[in-house]
Every structure is written in structure tokens, then in C-alpha cells.
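Student: pasting a predicted model and its sequence here:
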Amino acid sequence: MPLPPPPAKRAATLSPDAFDAPARATSKPARVARARFTEAAAEEPAHTPREAQDEAPVAALRDTGVAIDVPTMRETVEAPPARARREAAADTPAAAPARKRKPAKSAGPSKLFVLDTNVLMHDPMCLFRFEEHDIYLPMIVLEELDGHKKGMSEVARNARQTSRTLDALAGMPNADIAVGLPLDVTGHREAGGKLFFQTRALEDRLPASLPQGKADNQILGVVEALRREHAPREVVLVSKDINMRVKAKALGLAADDYQNDKTLEDGEFLYSGALALPPDFWAKHGKTVESWQQGQHTFYRIAGPVVPSLHINQFVYFEAPGEPSLYARVTEIRAKTAVLKTLRDFNHLKNAVWGVTTRNREQNFAMNLLLDPEVDFVTLTGNAGTGKTLMALASGLTQVLDDRRYTEIIMTRATVSVGEDIGFLPGTEEEKMGPWMGALDDNLEVLAKTETSAGEWGRAATNELIRSRIKIKSMNFMRGRTFLNKYVIIDEAQNLTPKQMKTLITRAGPGTKIVCMGNLQQIDTPYLTEGSSGLTFAVDKFKGWPHGGHITLARGERSRLADFASEVL
């Protein structure tokens, strides 16, 4: 029977209750069902044109009196995207029987953030980090920016960059400072708010005990005036100054720290690089494990609930009494399967690296990363005395002098003193860096003692050769350089900012390996925390990269005194 022409009017909405049983063409229940369909359609909102096209053939066949199975016909006529939308809506708990559309959620009024000067000088891109919320800059903030723009320090560079950003926003066509400057006009689409400048004097009601001429108090006065003027809209002061936030809260003003510079809220959640397999690992995965031998390594292909939690180059280990132990590294992840590769055992003396053997599980993991030519970037974290510098130097000397994989070792570090600065240092670049490289001298002394058969003259010649292959460089002169086939060690990396870390890592040319080491418990820079350190930033961003690896060293091996001091002090 040929299909009749589609009706001219928009198709009525079918009630979901009608899908429970097929319609009968000429019987009384069919007429009652059609009446129920019509009543349900009166309560239903109108369809979109696309949905109307989906419903039209079904409604047309029903009007002809032909007996049809409604669910089957709907699955045949309905386009897959429309069917997927209905199935997804039916699966939601909030889907009502009458299929009424839920109104869109209101996001509520946007906040007004008043930025302190230190936020702008800390992160010049902070203007674009507040999503749909608006930003307000008091006039005193612009004055302070102007006062810090001179010099070559990081703060001065950030102040100049912020000034250029403000100039670009104010210089856009049709820019009107009185109504606010849209923050997305310079290409930052994630910023949906506006930027407001203080264009008039605001009357504040701060206590008379606060000095009126101080810049911090003037900003607090602006926040208090804006809170009264824009009530009930929330006005929040954003400052990196702890005392500033405390004073604001004491005055009843909302204040918060700038959080967008933090990679992690808590250092406890930092990626460790190693994962202990559950006790029932072999019971759940043993039946589906595939294994094969390739050279000195054994490979395992596993599939199971542990796979989604794995990352490329992550170490896994299984230790249980009465069960075979497993120490491996994840080399491949595809869909729901992962490939594990067993490790080389550097705990044994036959695999000693420049006379150094590892003493615990994490050190063995680290040595496997340091000696792998396919891994270009390695990060090592751990407390004092866990062997970070010694292992990095030993593996570097082996690959430079024995394997000839790299031409030389380059060492650098952040020159941040623990106490007061002792002033300028005389000499060349390497001589100036000498006092900062005491860790290098100490570890080279340990490595030199491992060569006992060459005699005194042989050890002296070896020390001279080692010194000739190690270059000490300052971070201040790294901009624009490119390292080719070098083994680069960045010590005390916890004192680097994310921008400085990016500057150093991007110096790597073909054939270069970079090792970053640091202890996040010993940050000497006053403006960095565990969450905002450049080392934390690098560990988090390189997590899962096929040519990068990280391991957190857990146990100290320096001495029993150093281990006990790390625990109790």
C-alpha cells in the first residue's frame, strides 16, 4: 500500500506510554489510545522541525487506519541522532513521564573580582583566568604597576607585560572604559567577563585607625565601596598578600588567594610514578595475561580493572608473601589492555653503574629511567639523601664516557640561597657557580672512590677526565641556547617557577636528555609553594608522555642520622 502524503500540520507528540503495546487500527482500544495521544500532545511543548519530520510518517500511517507496531516504526523512521537523544533522555533519572523539557539552569550573577597589584605581577595572564566573572582594577593598582616596571627582574617583566595587555584591551575599536572592556576581544575566548577601571572617587567607610595613605588600605576602601554599591552582587578581593587577606576578612570583606597558578591544591596528590598492584592482581588478571620474551626482558599484556588507572612509563610492582613478585614498567596502553615490561635489576653488583648499585625499589625504578635512551625527560623527587644527584651523575658519566651516547654533562641549578646572600662572587661563570655546586663535588668524590684498581695516578687522570666532561652553567644565560646530544642535569628544581622550567626544558635539541631533581619539602623561594613550583608543574604536565618518566624516591640512603633528621625535624 503506498504511503499517503505527509500532513500539512506539525505532527503531534506521542506519549511514551503508547510504546508499551502496538496500536490496533480498527478496534476500540486504538481509538481510545489515539485520544490519549491527543491529550498527551496538548500537554507537550512543540517539537523542533527536525523532530516534526521524524514524527510525520508515523502520524500519517496512523490516520490511514493501518495496523502498525509503533516502537518498530519509530526505530525505522527516526534518525539515529534523534533516537540517541531520546534514549539518553529516557535514561536520566529526572526524565518525567510527560517528557516535559527542563528549563536551563541559571548560573546566577557573576562575581566582581578586585585584583591586588601582586596578582598582576605574579601572573600577567591572570586577567583571562576568571571565566565569566568581571575584573575591577583600582587606580592605585595602576600606580603601583608603573612603579615596578623598571628593571630586569621577573617582577619588572611581568609588570611591563601586564601594562601591554591593558593597553591592548583599551586600544580595541569601540572600547568604552565606562561600560567595561570585554576580555575576549584579544583572542582569549575563555574569558567571558569585562574589565573595569576605577574612573571616579569612591567613598569608603573604613575605620579611622587604618592609615589612609597606604596602598593596601586604599584598595580595601575600594572593595568596601564596591560591596555597598553593587549589593547583593558578590565583590571579592584577590591578593597574594596574606596580611592583606587577613585585614580584608577582619573588615568583613570577601578575600581569596589567587589559585590559578597552582598545579595541585595539595602536594600529597602529586603523581608518584609508581603503583602497587592490588593483592588479588594475579587472581583477577592471571587467566587473561599474555607473555612473551624479547631479549633480556619479559613482556606481559594485561586487561582488567587496573588498566584505566595506568600511565605510560609508570612503574608497577607486586609484592606478596608466597606469590611471584613483579617489577615492571608500562610501555603501551591500547583501549582496555596494557603492556608491562620487566626491569633491569640494578641492585645486583653485575649491573653496577659507575660502581653504584641501587639500594631500594624506587632507586631501581629511577635508574631504569635514567639509562633508557628512549626517555628524554626524567623528573626525580624525594627527601634529602635519597640519592637523586648521585644516580643522575653516575648514569650520566656512564652514557658520556662509556656508551658515548652524549657528548658532555651540563649541570645547572637555581641560585637561591638558604639564608642571607653573601654578595657578588668573583671569577668566570663556572667559578661563580662553584659555591652553588657543592653537591656536584661531594658526589664526584663518592664516584671517584669506586675506582680502586687504577692507583693514585689513575684516579687523578680519571678525575681530570670527568671534570673535562662536566660543564657548569648559570640559568641566567640559557635564553636562546640549544643543547645538542647533551646530558642536562637541573638540580634543586623545586625553586624554579613554571616559566623558568619551560625556558630550560625548551633548550633541548636532538639527542639531549634532561634530568630534573628536587625536594618539594625544601623550597627556598618565598613566592613558591608545593602546588605552584615548576617541578610540580613539570611532573604533572609530562605525566603519561611516552618519552618522559617520573619517580618519587621514598627512602633515604645517605646515613642513619640524615634519615632520622628528615623524619623528626
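Tutor: Thanks, I have the structure now. Residues are numbered from 1 along each chain as shown.

Student: could you use CA atoms for every contact and neighbour count after this?
Tutor: Will do.

Student: would you map the helices across the stretch 351-500 of the chain?
Tutor: 361-370, 388-397, 429-433, 438-449, 455-468, 498-505 (DSSP state H, counting those that start in this stretch).

Student: putting a second one here so we can go through both:
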Amino acid sequence: MSENQAKKPRLFVLDTNVLMHDPTALFRFKEHDIYLPMVVLEELDKGKKGMSEVARNVRQTSRFLDELMGHVSQETISQGIPLNTLQFNGSTDSVTGHLMFQTKPVSQDLPLSLPGNTPDNNILATALSLQSDYPEKRVVLVSKDINLRIKATVLGIRAEDYSNDQVLEDVNLLYSGLDEVAADFWEQHTKELESWQEEGRTFYRVSGPDTQSWYPSQCLYLKGDEGFQAIVREKQGESAVIELAEDYSNPKHAVWGITARNQEQNYALNLLLDPELDFVSLLGTAGTGKTLLTLAAGLVQTLDLNLYREIIMTRVTVPVGEDIGFLPGTEEEKMTPWMGALMDNLEVLTQTEGGEWGRAATEDLLRSRIRIHSLNFMRGRTFLNKYIILDEAQNLTPKQMKTLITRAGPGTKIVCLGNVAQIDTPYLTETTSGLTYAVDRFKNWPHSGHITLQRGERSRLADYASANL
């Protein structure tokens, strides 16, 4: 790209899927102008019906456009509507660009290599025409459709993905919840060291250079003879209070018959069983024990400790393969086929003594305190004293994640489980997933915890397949 091209003001042509994904994309381009082809408005009109997240976003986009066009003249529409005239969720003062619509036929035909009158080809023809009509601007097509971006690049049109919703540039930068302290940790932090015990728990107040980079509820560990496992409980200026983690790998401390098989699982149980943490997120590949640990901790706190009235389990109903169509029955019956992970783990947790009768009685007891709900009916609800497990959370958008978490009432704990490497929702990536968004936004809140599970513990076959397939 030449230096003159880089200095030109940009004219962004938005694809329909950008506005379906984020209605506020209209206000995300600051000083640059936005252009909406007529075919985009037609596609928005077709997608406005329904109760899906996409339909809601389309309706919100239409409301934004309607407000922007209120009381403006035809001349203003032709020249471009100022985008800073509308207030949304704050201020748009930094938005100085204009919104332009297609008001005349396309002046340039597509090459013969792209025949047909498809919406994508219409958008490409519009972008080519804009390059001729606005030589002083740098025309950029913004789309979440990879194939459309490829075709645009082939035709000489600058194309970009919509990246404003990215939480991180690289998913490898995502907060892991685990930090190994330096080998000389005690030497560096013993000058103002305080230690005490409360109700059998051991605490240390440390001051030193490492404390600045710690987060609340972060898991710390040190290897070697002086090794330890601890959790950050409080941060005050340059000092921090850490608590030695409970050892759940010891059978004496088993949680509903389950013991931690590795360091990360031990930290996970510490976070899940902490009543001061209202939000816990567990990331990990298949077989790392996310669902089993979460369910075991939930059963102990619901049935033994009576901290919660019941366990609610939910997940996004996005199929891995072909959709099997509509399912009969009530809400819970419709969700049952999606809850195979719950049933598999309940089978592990109900392996009690007493034969078939004892196992059946235990299963009936557990099922009476475990409810299965669909995410589709969460809006407007408030959950009081509930232990909510959100499985496959990587398939949620940030907006859906916010909708779910804001349902929590007093005494409710939400646990989000997922693997950002297995996203099934279209146009959602590792860096734009609602799970990534929640982990990043909650890491500074003292009542939340996060840990990334590393080692698979399902079986040697599953571990080998996860690593080699």
C-alpha cells in the first residue's frame, strides 16, 4: 500500500452480517464515513422476524437507522447523515463520520468471472462503483464473511473483518488464572511478611514486586521443596493477602467422592467451593474434568451445606453436525438430548454402595434438585440462591453472556464452562466469544475466579486423540 493511499480518508462499506452481529457497528468507525448498499437494507428487512439474537440485532439496527434519519432532508441523506446526532449507551462525540446510503444505480458492472445477481455480488459491484465515484477516499469492505472478503480482494477491493468486538488480539493472551512465582519468592517477600490462621485456614500478607501483577482470586504456585499452592484473596496497594489452597487431591477431602487429579483441578475445586465467589469460569479441552468438578461442587453445596436451593444447568443449543429438527415435550424434555454431559457425569457421581436400589434412590434425589433450562427463556428471570452451570459457554456472544449473568439474584453462583477452541456459532471466534469476554472483564473483580485446566483426565484414548487428531 502506498503512503498516499494510507493517508486517504476511508469509506467503509458494511456487509449485512456486521450489523446482524453488532448493531452499534454504525458508531465504531469514528471519523470515517460508512456506506450502506440498498441490498443490505433489504437483507436486514428479511432478517427482522423471530426471537433469535440475530433478529433482535436487526431490529435494533433498524431503530438506530430510523432515529438517525428522523427530520433530515433528502439533501442531507445524499451528502451523508452525521453519526454524532444520536446518543447510544453513552456519548458519540468522538464519532465525526457520516452515514451514506445507495441512492442511485451502480455505475460499474461486475467482471464476467462473477456472474449472477446474488446479494454478495451486488455489494461487490457497489464497492467497485464507489472506488470510481470517490477517488479521494479509500473504499474498504467490512464483512464477517470470509468468502466475500476473498472475492473482494481478488477484484482489487480492500476487505477487512469486523474486529471491534475482539476482546484480545490473540487468544493466547487470555488470562489463565494461574501464575508460577519466582524460586526466590520467600526471600523477596519476607521483610514485611505476616501470617495467621482463621478457622483452620492459613493466610499470608506479603509485600513485594510480584504483587502488582496479581489479580483477585488468582492461583499461585511454587515448585520445589518450599513449594506451595495459594490463592490471592485481597490486594491493598503494594501488598496482598494470599491463602494456602485446600488439598482436594487427598481422599479425606474428597468432594462428593471426587478428588483432584492435578494442580489445576485442585484450584478449580477451591474456587467452586468458595462461597465468596459469585462467578467462576473454567476453560479447558475435552476431558479436563470441567463438568464433573463443577457438578460435584454444586451437589455438596446444595445437598450437604444447603448454600443453594437447587442446581440449574443450561447450554446453548448449537448442534455440531446437521440439525435433527424439532424435539417433542416440555422445556426440560427438549433440553435433555443436549445435556448428555450432565447425564454422563451424574452416572459417575451416583456410583454408591447399596446396589441398584441405592443407585436409583440417589439418582432420584439428585434429579429432584437439578433443573435443566433453555437459554431461550432466560430473559426477564431472576434466580435466587441457585447454583447455575452454563455449559459450552464459548458459543455465546458477549451480549448473550451479559443477558445470562444479569439474571443472577442474591445468593446465586454462576459457573461458566467451555473450550474456546471448539466454537460452533457462526461468525464467532476465539477472540470474540462471550466466554473470552467474561473471563477478561471479570478478572479484576474480587468475587470472581478463573482457572484454565490443562491436563485431560478422561482416558488415555481421549488424551491421545485430543493431542494428535
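Tutor: Now that the structure is in, tell me what you want to look at. Fair warning: this is a prediction, and the values are worked out from it, not measured in the lab.

Student: about what we covered before: to Lys194 of the first structure, which of the helices of the stretch 351-500 of the first structure lies closest?
Tutor: helix 498-505 (26.7 Å; Cα to Cα).

Student: mean per-residue distance, the closest one versus the second structure.
Tutor: Helix 498-505 of the first structure, aligned to the second structure and superposed, deviates on average by 1.4 Å (mean Cα distance after the TM-score superposition for the first structure).

Student: quick one: buried residues of the helix or strand harbouring Thr76 of the second structure?
Tutor: Assigned by DSSP states H and E, Thr76 of the second structure falls within helix 74-79. Neighbour-count burial for helix 74-79 of the second structure, with 16 or more other Cα atoms under 10 Å as criterion, is recorded at Ile77.

Student: go on, stretch 429-442 of the second structure?
Tutor: For stretch 429-442 of the second structure, by 16+ other Cα under 10 Å, it's 429-440, 442.

Student: and stretch 354-363 of the second structure, by the same measure?
Tutor: Within stretch 354-363 of the second structure, judged by 16+ other Cα under 10 Å, the buried ones are Arg359, Thr362, Glu363.

Student: do stretch 335-346 of the second structure as well
Tutor: With burial defined by 16+ other Cα under 10 Å, the residues of stretch 335-346 of the second structure counted as buried are Met335, Trp338, Met339, Leu342, Asn345, Leu346.

Student: what's the following helix or strand after the strand ranked longest in the second structure?
Tutor: In the second structure, taking DSSP state E as the definition, the longest strand is strand 228-236. Scanning forward in sequence from strand 228-236 of the second structure by DSSP H and E, the next helix or strand is strand 239-244.

Student: what span of the first structure lines up against that next one?
Tutor: The alignment of strand 239-244 of the second structure onto the first structure (TM-score structural alignment) covers residues 337-342.

Student: superpose on the second structure and give me the mean offset of the matching stretch.
Tutor: Using mean Cα distance after the TM-score superposition for the first structure, the mean distance for stretch 337-342 of the first structure is 1.4 Å.

Student: could you pull out the helices in the stretch 101-250 of the first structure for me?
Tutor: Going by DSSP H, counting those that start in this stretch, the stretch 101-250 of the first structure shows helices at 117-122, 139-147, 154-170, 215-229, 242-250.

Student: let me have the ones you listed in CSV, extended by mean neighbour count and distance to Asn485 of the first structure.
Tutor: Output for the helices of the stretch 101-250 of the first structure, formatted as CSV (neighbours: other Cα atoms under 10 Å; distance: least, Cα to Cα, whole Å):
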stretch, mean neighbour count, distance to Asn485 of the first structure
helix 117-122, 21, 35
helix 139-147, 16, 43
helix 154-170, 17, 30
helix 215-229, 20, 51
helix 242-250, 16, 45
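
Student: out of these, which comes closest to Glu51 of the first structure?
Tutor: helix 154-170 (44.1 Å).

Student: any residues touching the match of strand 239-244 of the second structure, and which ones?
Tutor: 297-304, 307, 326-333 (Cα atoms under 8 Å, 6 or more residues apart in numbering).

Student: go with 10 Å
Tutor: 289-294, 296-308, 310-317, 326-333 (Cα atoms under 10 Å, 6 or more residues apart in numbering).

Student: closest to Phe281 of the first structure out of the helices of the stretch 101-250 of the first structure?
Tutor: Between these, helix 117-122 lies closest to Phe281 of the first structure; by Cα to Cα that is 46.8 Å.

Student: secondary structure element holding Asp179 of the second structure?
Tutor: Following DSSP H and E, one finds Asp179 of the second structure within strand 178-180.

Student: any idea how far Val415 of the second structure lies from Arg63 of the second structure?
Tutor: 34 Å (Cα to Cα, to the nearest Å).

Student: ditto for Leu41 of the second structure
Tutor: Counting by Cα to Cα, the gap from Leu41 of the second structure to Arg63 of the second structure is 13 Å.

Student: Gly70 of the second structure: neighbouring residues, count only.
Tutor: Residues lying near Gly70 of the second structure (other Cα atoms under 10 Å) number 8.
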